[in-house]
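In: Have a look; sequence and predicted model below, questions after that.
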Amino acid sequence: MEETLLKNFIKIIIIISLPLILISMNVKILLNPSYLEWEYSKEKFPESELLIDIERLELSKDVLSYIKGESNDSILRDTRLFNEREISHLSDVRILVGETDYLGLFSFLILILSIFFLISRGVEKYQIVSYLFNAAVTTLIFVSLFSIVSTIDFNFLFIGFHKIFFPQGNWSFHSQDTLIQLYPAKFWFDSSFLIIVLFLIESSVLSLGFFLLRTKIKKEKKLK
């Protein structure tokens, strides 16, 4: 009985760990200067009312450097383009990005330890791969539902996300504020869309991969 409960607990841990690892990976993709360049180069991307294209890109890269922990807030203050509310929000974003990195690494370690634990308990490879398959499929289903909701009401999700992770309320800005000039609504819509697409591709590939591996293991067992 205790053994069954323990295995079910490990199964839940694996299901939770996998999407957290993918979140951390995908956030790193967005926090890449190349993504900014690609996004800003789009023909229909809104132009800034206050900044020229080169200035906006360089300033956005400075913001990126700050929230990734590569520089301190002087890189923002020295420009004299950000008000205290914007700097306060970026400080919160910096903390969240750092926590996401640690969460991804922690989840990866937990996933590996969980697999080794199952192996040490004599759990068959077929069962372990089944746990991983279930985790990938669960992630795929969740992201599919999330994509449907985001299509129906993106603003609801956007506002909800900020209320949860930035309860301080310093995430709302005027249209003339620098952060809005750098990151208009289209930027966030495109970024969310990319995250969803990456998640769908990754979870689909993992689901298929674990399914094929599980099928192979099952066939090998029958031949023995």
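Out: Cool, got the structure.

In: drop to CA atoms for contacts and neighbour counts, all remaining ones
Out: Noted.

In: Now do the buried residues in whichever helix in the chain runs longest.
Out: Longest helix in the chain by number of residues (criterion: DSSP state H): helix 185-223. Burial within helix 185-223, assessed by neighbour count using 16 or more other CA atoms under 10 Å, is assigned to 187, 189, 191-192, 195-196, 198-200, 202-204, 206-207, 209-211, 213-214, 217.

In: structure B:
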Amino acid sequence: MNDETPVRAKSAAPQPEPLLDTSGDSDEPAFSWLTPADADTNSGEEPRGDKLGGEEAGRDKAARQEPAAEGKTPQPETRAHRKAAEAAVETSAPGSNTAGRPGAASSAAASSADEPAGSPGSPVFKEPLPTSALHVRPPEEEVERRNAQRESAANAKPVAPRFMQVLLAIIYPFILLIVAVRAVTTPLFLWVEYNRPGFPGDGYGFSTDDRMTYGSYAVDYLLNWAGPRYLGDLVQRSGEKLFKDGEVSHMADVKAVILSTVGAGALLLLLALIAILYLRRRSTGGVRRGLFAGSIITLVLILGLGTLAALGWQQFFTEFHRVFFADGSWTFSLDDTLIRLFPSQFWIDAGIAIAGLVLLASLVTLVLTWPTRRRRGVAPEAREALAEQELVDQP
């Protein structure tokens, strides 16, 4: 065995990293496109143009990498730069006419760099700016039309709130009328009528107590769900039927009209509540305006119908029955039970009571919804301005 202890070689100094950029290596086939076309490829000596071209390419790449090392953004290689590099290679190639002229490469590079971008052979695509259309002003007619449309859209009021106001104004009179009819169709109104002074008595023997008992049966039948037997099976003290078949049939027709009216009133009341809730959220003062218009419509209807009834009650009563009942089904003799319980004076008083209730409700609504400045939400400053304007407008 060798007693000599092997001496570990000292680590050599770190070698510099090899240059991996082979753009200047003209021997590589992948970079043959860098070799000038007019270079002397037949000679065994490497053309000067290749060396110079590699050196120029290395310097060009170093120049492009230098701004990146300093934190600057490298500029892209343009066509002018490429032409300048090719011109430098051509001037340095053997056999070139400009090889011996100093400054020829620089002049060629300068001419290539100074080549205008819009010259033939170097097309430049220019993308239009996004705001280029803003610099084109439309005709005055188009401007005026657009301004008019914009102003009209700004001043236009939504359709839904106005529709709800109109709906509430139309519904309100019918609701008041149905509620008044329902208030009259009660035993309380019968008691008031039969006991008030001046109400005509029954000439065929019904006392006030008899009228109140039999009349309450008739009123209850109009509002319950019982069949015609509810009235058809009633008998008098003598054992005779209280109501004839024709009277029972007419009361069944009246019941159908009353129940339909009450159902329609419930539906209209639901629609009115929906309109009120919608207007309270979407339209300031919309409920007030709708009820105010509805009260005016109610007053007009009541005054018109009251005038017709006052001018000819009998004709008014007849036309009213013809609207809802068939001819001949609602006419009876004076000794029939319906006529004895509900004489003509009863219907006159019922009409007056209905008209009075509707008139009172509409007047109260009119007063409560009168469009004063405070209810319209006019500010004190605006009120003063309106007052001053009114004073100015006065002659």
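Out: Thanks, I have the structure now. Quick caveat: nothing in here was measured; it's all calculated off a predicted structure.

In: re the thing from before, can you give the distance from the longest helix of the first structure to the centre of its chain?
Out: With CA atoms, centre = their mean, to the nearest Å as the basis, helix 185-223 of the first structure stands 15 Å off its chain's centre.

In: what does stretch 171-180 of the first structure give?
Out: Worked out by CA atoms, centre = their mean, stretch 171-180 of the first structure lies 23 Å from the chain centre.

In: In the second structure, what range does it match?
Out: The alignment of stretch 171-180 of the first structure onto the second structure (TM-score structural alignment) covers residues 330-339.

In: in that stretch, what counts as buried?
Out: For stretch 330-339 of the second structure, the neighbour count (16+ other CA under 10 Å) marks Trp330, Thr337, Leu338, Ile339 as buried.

In: Stretch 281-290 of the second structure now?
Out: Buried, per 16+ other CA under 10 Å, within stretch 281-290 of the second structure: Ser283, Gly285, Gly286, Val287, Arg288, Arg289, Gly290.

In: hmm, who's touching that stretch?
Out: Residues outside stretch 281-290 of the second structure that contact it (CA atoms under 8 Å, 6 or more residues apart in numbering): 161, 164-169, 276, 279-280, 369, 371, 375-376.

In: again, only using 10 Å
Out: With contacts defined as CA atoms under 10 Å, 6 or more residues apart in numbering, stretch 281-290 of the second structure is touched by 158, 160-172, 272, 275-280, 292-295, 365-366, 368-371, 375-377.

In: With stretch 188-206 of the first structure instead?
Out: With CA under 10 Å, 6+ apart as the criterion, stretch 188-206 of the first structure contacts 18-19, 22-23, 25-27, 29-30, 35, 39, 132-133, 135-144, 146-147, 150-151, 154-155, 158, 185-187, 207-212.

In: ok, Leu157 of the first structure touching Phe146?
Out: Yes - the criterion here is CA atoms under 10 Å, and Leu157 of the first structure meets it with Phe146 at 9.2 Å.

In: start and end residues in the second structure for stretch 93-110 of the first structure, please.
Out: Counting by TM-score structural alignment, stretch 93-110 of the first structure corresponds to 254-271 in the second structure.

In: buried stuff in the matching stretch?
Out: Of all the residues in stretch 254-271 of the second structure, those buried under the rule 16+ other CA under 10 Å are Val254, Lys255, Ile258, Thr261, Val262, Gly265, Leu268, Leu269, Leu271.

In: How far does that stretch sit from its chain's centre?
Out: 33 Å.

In: Over to stretch 176-186 of the second structure?
Out: Relative to its chain's centre, stretch 176-186 of the second structure lies at 39 Å (CA atoms, centre = their mean).

In: Then stretch 278-292 of the second structure?
Out: With CA atoms, centre = their mean as the basis, the mean position of stretch 278-292 of the second structure lies at 18 Å from the chain mean.

In: In contact with Ile180 of the first structure, which residues are there?
Out: Listed by CA under 10 Å, 6+ apart, the contact partners of Ile180 of the first structure are Ser48, Glu86, Ser172, Phe173, His174, Phe187.

In: Spatially nearest residue to the fifth one (excluding sequence neighbours)?
Out: Put plainly, it is His174 of the first structure. Ile180 (7.3 Å; CA to CA, 6 or more residues apart in numbering).

In: Remind me which helix or strand that neighbour belongs to.
Out: helix 178-182 (DSSP states H and E).

In: So the closest residue to Leu268 of the second structure other than its chain neighbours, which state does it fall into?
Out: Distances taken as CA to CA, 6+ apart put Ile171 closest to Leu268 of the second structure, at 6.4 Å, once the chain neighbours are dropped. Following DSSP: H, G, I helix; E, B strand; the rest coil, we place Ile171 of the second structure in the helix state.

In: Tell me which residue of the first structure lines up with Ile171 of the second structure.
Out: That one, Ile171 of the second structure, aligns with Ser17 by TM-score structural alignment.

In: Quick one: residues contacting that match.
Out: Ser17 of the first structure sits next to 11, 103-112, 114, 135 when contact means CA under 10 Å, 6+ apart.

In: Understood, closing this out.
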